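A.B. asks: Structure of the sequence below:
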Amino acid sequence: MSTRIADRATPSPADRRRRPGGRVLRIVIPALLILVWLVAAGVGGPYFGKVDEVSSNDQTSFLPASADATRVQDRLGDFTSSDALPAVVVMTAERTLTAQDREALTTAVSGLTDVTGVEDGISPLIPAEDGRAAEAFVPIGSSGEVSDVVEQVRERLTEAAPDGVTVHVTGPAGFTADLVGAFAGIDGVLLLVALAAVLVILVIVYRSLLLPVAVLATSMFALCVALLVVWWLAKAGILTLTGQTQGILFILVIGAATDYSLLYTARYREELRSTADKGAATLAAWRSAVEPIAASGGTVIAGLLCLLLSDLNSNKSLGPVAALGIVFAMLAALTLLPALLFAFGRAAYWPRRPVFEPAHEHNAIDPRGLYARVGRLVARRPRAVWIVCVLVLLAGAVGITGLRADGVPQSDLVIGTSDARDGQQALAEHFPGGSGSPASVIVARGDLQKAADTLLANDGVDAVTVTSADSPSGSAPVTERGIGAVGRPGTPAPEPTVADGDVLLQATLTDPADSAAAERTVRALRSDLAGVALIGGETATAIDTNDTSIHDRTLIIPITLAVILVILMLLLRAVVAPVLLILTTVLSFGTALGVSALVFNQVMNLPGADPSVPLFGFVFLVALGIDYNIFLMTRVREESVRHGTRPGILRGLAVTGGVITSAGIVLAATFAALAVIPVLFLLQIAFIVAFGVLLDTFVVRTLLVPALAYDVGPAIWWPHRLSRPAGRHAAVTP
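C.D. replies: This is a model prediction of the structure:
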């Protein structure tokens, strides 16, 4: 049997002199690490089924406390005894509804009080003027499972509806149910698709069975522990966990942990070829991988934590949630994976086990390798290569002017079929579009009539009521002639409910609450009632969310760039290289966003994008793109110290090219998996990040950065001593 097989190689004299306890520690420490991760993951695994207990999809709770919509929402309980979420039930027919139809529908609606989760206060059946539709407002308790209650309401009414009558449940409760339903597969389908994609890629890359399992186990254990910590922080109210945050956490941890694992496994393979003992190879690989992994993870964490500057609670919470995920991805890649690979030894790479070769030159470059050949192309025409790359990227970035990221209607958030969206369309055909989702206006009691007159004077307002405990329906109409029923002399007008000297008006809009026309109406009303009233409600919440998102991306993007630039300067001990890396990353992001805009508008025909889409795309692409910069440039710097800058660039590209390509494909595949969740925001993030990562992998890190660095030469390390004449070497081709 060959003595070149490291696990059975003849021990050196130094090995023989090693203390007896050393071998025990080398076995015990990896075993303990595996055991600790196994126990932690075993505890965290069941929390996949408990995420709904601590997650929220209420947009108003995402807004800052200073937003008008938030201030109104916080005070609604002062005027009403219920914080129920209104469901608008719309019943339509192609014919005029008969008296028997209306009677059957009235009975069905009034019987909804038997449904658990439906609160008292169901409105009477309200027929449409055209006689072909009717609506009713059903209050649904916000503390329960809204989606389950909505589904029961829909089923009960559909069963009781006369022939030819179609039932829809829309309004805030209906759209919430649709959104919850869209996220229902996030911990099942999403994980399976992402893990399957990663497994296939790893098997193709390594042509091994055991190594992909070890890498996937590392990713899943990291995700289980991250979810455990995040769940308890959300339970304690420290973090806000939403469906989209949960999906991004899953994908980010799997992708990042796999990337870091790929870097370590590549280093471990190198060491096994030149080192006989697998323990020594493990230690050497760990020492080589810890700096780039820690630096990459630290950079991503710093970029994500910049989201803490956001005024939107959903964005603010995503930063620490995702950062925690990256922390556990790093820890798993630097502790669990080395322990697993130490336990497996060379068998981890079977059937292509790395063989110990005493004559093998450490870090030798195979001149026949793909990236060695790419390096020779870069060395021959560096300036031509980077100029062509820049021109191509700039051409793609032109499309960014067509990106419509100023918000989308709530009815378009869910992709595919949506009963709430169908109901909203039916509602707009037969009733004022804003029925069931009025604008809530809080004014001082003395300004009630003045505010009502202003509201009624706007063509976008159909009707105005004031909340009144004295009224059987809980509210009383307000006209230009005052409160109460007009034309009924002798009937005393109900007294409005007063809280801290204020009253609550409800303005029914003529347009759907999530439409651009409704937003224009609310903005005009806010201008007309500035200093007099606070305006909240569904439309106001959408306005405040979009405005805050635009403010956030204007603030956070430059700060994130500055933070990452400083980290790169400290890591590379240079100024020029980090500046160039940041510029290439920004250019790559611009191209990804420009191409995405063309695809969204011309191919997918999407209705637009949320203002936070560019911000999230930027944070993920820049932070993750810098990962590959760090993988490449830390190795280039290491090789430059030994061989000189230009040879070091070519050697670094040849050694890391395969790792970066594999990591990029894995990360793109995991983010692309987000598209299986039928939510517009996640679909757009999936495409932007997946395309951007592939662009980074195959163009920016493979051609643009090496060519630019090669053209600049040793000056790229300025002011480090590598940039000085004494540190320069003649260019050689590996």
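
A.B. asks: going forward, measure contacts and count neighbours with C-alpha atoms only.
C.D. replies: OK.

A.B. asks: and the helix or strand containing T661, what does it pack onto?
C.D. replies: Here T661, judged by DSSP states H and E, is contained in helix 645-672. Counting contacts by 3 or more C-alpha pairs under 8 Å, 6 or more residues apart in numbering; DSSP states H and E, helix 645-672 packs against helix 189-206, helix 243-274, helix 370-380, helix 612-643, helix 680-695, helix 705-712.

A.B. asks: got these as JSON lines, with mean neighbour count and distance to G171 columns?
C.D. replies: Output for the helices and strands packed on helix 645-672, formatted as JSON lines (neighbours: other C-alpha atoms under 10 Å; distance: least, C-alpha to C-alpha, whole Å):
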{"stretch": "helix 189-206", "mean neighbour count": "18", "distance to G171": "28"}
{"stretch": "helix 243-274", "mean neighbour count": "25", "distance to G171": "20"}
{"stretch": "helix 370-380", "mean neighbour count": "19", "distance to G171": "56"}
{"stretch": "helix 612-643", "mean neighbour count": "23", "distance to G171": "24"}
{"stretch": "helix 680-695", "mean neighbour count": "25", "distance to G171": "19"}
{"stretch": "helix 705-712", "mean neighbour count": "24", "distance to G171": "51"}
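
A.B. asks: quick one more, to check against the first:
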Amino acid sequence: MWDSLASFANRYAVVVIGLWVVAAGLGTLLVPPAEHTARIHARGFLPADAPVNIAGARMGAQFHDGKSGNLNYLVLESDHPLGPAERAFHDQLLAKLRADHQDLDSVTDLWSDPMTAPAALSDDGKATYTILRLPGDLGAAQANRALDQVRRIVAGQPAPAGLRAYVTGPGATIADELSTIDRQMLLMTCVTVVLIALLLVAVYRSLATALIPLMTVGLALGVARSVVSLLGERDVFEVSIFSVALLAAMVLGGATDYGIFLIGRYHEARRGGVSHERALGVANRSVGPVIVASALTVAAALSCLTFAKVGMLRSAGLPCAIGIVTGMLASLTLLPALIALAGRYGLAQPRKLNRKTGLRWRRVGALVARWPAPMLVASALALAICALPVSGLRLGFDEPAAQPDSTLANRGYQAMDRHFPPNRLLPEIVSIKTGHDLRNPAGVIAIERVTRKLMEIPGVTMVQSASRPAGSIPEEATLSDQAGVIGDQLDDGVAKLDQRLSAVNRLAPTLAQFSDALSRLQAGLSGGVNGIDQLNSNIDVMGSGMHQLQNTVAQISGNLDPLRNYTQSNPNCQNDQICSMVLEIVQPVDSLIAGSDVLARGASQLSVSTSRTAQGLTTADHSVGTMRALVAQLSSMAAQLTNVVDEMRTTFSGLTDYLREVRQDFQGSGEGGYYLPQRAWDDPRFQRAAELYFAPGGDVTRVLVYGDGKVFGADGARRSPQIVAAVHEATKEGALAGSTVDITGFGTGTAELRGFVNSDFVLLAAVALALVFLIVLVMLRSPVAAAAVIGTVVVSYLSALGVSTFIWHDLLGKDLHWAVQSMALIALVAVGADYNLLLTMRMREEALARTGTRVGLRTAMIRAFGSTGGVVTTAGIVFGITMLAMLSSDVLTIEQVGSTIGVGLIIDTLVVRTFAVPGIAGLLGRWFWWSPPAFLLGPLRRRTSHQPGPPQNRVG
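C.D. replies: Here you go, the predicted model:
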């Protein structure tokens, strides 16, 4: 099979090369770039069924502000306190954002509400933020596309002088990390290719020879990217920017290794005098199975990432596996064709062998073969020292720290940190669902109980809820403030009472004046009674005189009767001079008689009246005396009332001052005792703020919990379950009893991510190790050898992780990113097994002897070292430097994954493959190749008739 494949590639070299060139060209022309597909079809950072995503979507539906938990923030920062111009910019910008219903689910404007403005506006007045809820899960294509559009809208709005606007938050953090990798991918690829080219030229000392694996790698990468993009565009599997970046590194490293393996064996055969065609066949027959086994090992291990729940790990599996398989196919077809075509023209031929290099590796092999135990102990000690820092391994989940400070998301965080306490944009959001309306004082007081319980959690710095819209208890909702209100009301009441009772102070002098008046009145009445008595006596005298006068006048009138009769008998008396003279005499006398009668009657009546008046005045005199006694009593009572009012005024004044002091003493302390009367709840400010914290039906409320430390890390992950426990504890009874609690936020997401990462790592380790073990077992046909290979690469992985921990954590002070342990495990177990597999297979081949007679294991080991030492070392260093080239990125994830895998490959190449595996083989001897007879011994017997059984420990 392998000879036929080599023969076909040799005979139809131009056709094979042409097919690969056409495939790469058509893929480039007809299929979108892999980066474009990754951007358009990216999926969420966490699984769609992750509890944090479900909780976020449920809250969005309950509050009618979106279908996802993709929170971002608009941050405004100015060189001076925000004023009317900045307010106008803010309002105009929000109007434009609200008009984009496709890219923005909702806007929560805290700055415009007086009740919540203190939380949204910095203490120096130079920064504010607004909550933006975008569609799509974090890291998904929809979310990234919406973020880009929102940022374009913000950038397109002319800002006042000195004002800067940022769109940041958890969603922006994930998007910016991936976009940074996207922008740097070309740089990383170019750096990798340049390093590989320089190494190959240095190794082969021939540009033509170095170009053969480079062309193979380039065309394989082009085809692999097109295949991945095509399948990703049709959603056959998940593709991300991270997977595209890792795909390039894996193909460049893996396919270059395969080229080094094949060219190395081809050169070995050519140096042995074998013809070009036969050398190509020998190389293909010897190395082809190793390439297939290596590629299948790496591809199988990478495919295990498909079982991961975290998007970054899951998306890297199948794309990288396809890249490795494509590199394998190119190495089995395109690479032999290029070697064949170059060989026809005398190119790509081996340089003169540096015998010192070959002898040096044979000496290393002899050293290990002669003293396997000391070499194994020494290598084990070196590996143990390298692995020692693993005991202090801490995985980092700080995504903002994993990307450059210059990303838009990090610049937004930096702006917030300059004006606000840390983590103001990273709250944990808790929703509490009940079966009744909570929009009343009783409901808000119950929410305050939950809020206060949350504030007791270590590390919690602020809680925003319906009871604390701005993060602190409103003064209107405290018992101390209500006491102050009562004091104010008492003071107003006492002031009004004082105004009304001020007449009491004027009552005493009034009563004294009244008493004096009564005294004078009584004295006057007494004098009046005496005067009236005298008057009555005089009236009686006057009456007697009047009677006498009346009698005298009557007598005179009687004497005038003749004259009167004369006048009465003369009808014309007026015209009669004598009669008229008589009439003038008679008429005055008649008038005097009539007047005297009237005077007599008047005198009689006046006498009666004066008698009665005298009696009345006497009674009035007694009444005034009584009244004077009563006024004296009233004056005494007024004095007592004045004293009481003074005492009451003093008492209420002290009470008012006390209540006001209570309000003043507790003002701003948060310890005033929560109490929300209906009057305060009906305040329009509370009602506006309630719209932010209550769902439209009023049966669901949400609480925002802010904490210190690293929310994107252990602090946030540890705090999330504490928040849930505190809410459950505070809702055992009362208005919130029996409620349903949901929580979302990046601390919660980090907690779930840690769980996913740990479970993914265990699953990946188990499945990957099992698959690689089976593949190595099939190739080596010995469970002992396969176990040794797998065991040593696990130790190599731990050593690489230890060295990486020492460099990044102990020296540079940065935790290892959570993706490192899983990605390094898959890569190092798979690739490391390849190098050990190549060595052990060559040892087995040498043990069967090229002459058809068996040689001892030690001899086989020395020969295998001499023939493969330089090739495998070169391949390992090339692959390691390929991964180390990822240090050209300034994304911490890429840097640490690349450096850990690179260091691991170098450790595996120089220590594990060189000393540990051969040392184990030398110690075990024939047991290293032990297997059931039908599995290994049968084929060995069929291939040789000498000395049945495994090779013996003889030094050749």
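
A.B. asks: Which part of structure 2 matches the helix holding T661 of structure 1?
C.D. replies: On structure 2, the counterpart of helix 645-672 of structure 1 by TM-score structural alignment is residues 857-884.

A.B. asks: I387 of structure 1 is nearest to which of the helices and strands packed on helix 645-672 of structure 1?
C.D. replies: Closest approach to I387 of structure 1 among these (C-alpha to C-alpha): helix 705-712, 8.7 Å.

A.B. asks: how about the closest one, aligned to which bit of structure 2?
C.D. replies: Counting by TM-score structural alignment, helix 705-712 of structure 1 pairs with residues 917-924 of structure 2.

A.B. asks: For the matching stretch, what is the distance to the chain centroid?
C.D. replies: Remark: stretch 917-924 of structure 2 is offset 54 Å from the chain centroid, using C-alpha atoms, centre = their mean, to the nearest Å.

A.B. asks: Same question for stretch 195-204 of structure 2.
C.D. replies: How far stretch 195-204 of structure 2 lies from its chain's middle: 48 Å, per C-alpha atoms, centre = their mean.

A.B. asks: Let me see the contact set for the nearest residue to H430 of structure 1 once chain neighbours are set aside.
C.D. replies: The shortest distance from H430 of structure 1 to any non-neighbouring residue, by C-alpha to C-alpha, 6 or more residues apart in numbering, is to A128 (5.9 Å). Residues near A128 of structure 1 by C-alpha atoms under 8 Å, 6 or more residues apart in numbering: 134-135, 430-431.

A.B. asks: Kindly provide the distance from the equivalent of A128 of structure 1 over in structure 2 to D79 of structure 2.
C.D. replies: Mapped onto structure 2 by TM-score structural alignment, A128 of structure 1 lines up with S122. Using C-alpha to C-alpha, to the nearest Å, S122 of structure 2 is found at 13 Å from D79 of structure 2.

A.B. asks: And for R418 of structure 2?
C.D. replies: Per C-alpha to C-alpha, R418 of structure 2 is found 11 Å from D79 of structure 2.

A.B. asks: Name the nearest residue to A256 of structure 1, ignoring sequence neighbours.
C.D. replies: Spatial nearest neighbour of A256 of structure 1, chain neighbours left out: A329 (6.3 Å); criterion: C-alpha to C-alpha, 6+ apart.

A.B. asks: isn't the one you found right up against A257?
C.D. replies: Yes: in this structure A329 of structure 1 lies within contact range of A257 using C-alpha atoms under 8 Å: 4.5 Å.

A.B. asks: check which helix or strand covers A329 of structure 1.
C.D. replies: Using DSSP H and E, A329 of structure 1 sits within helix 313-331.

A.B. asks: Average offset of that helix relative to structure 2?
C.D. replies: Compared with structure 2 after fitting, helix 313-331 of structure 1 deviates on average by 1.9 Å (mean C-alpha distance after the TM-score superposition for structure 1).

A.B. asks: Off-centre distance for that helix?
C.D. replies: Worked out by C-alpha atoms, centre = their mean, helix 313-331 of structure 1 lies 11 Å from the chain centre.
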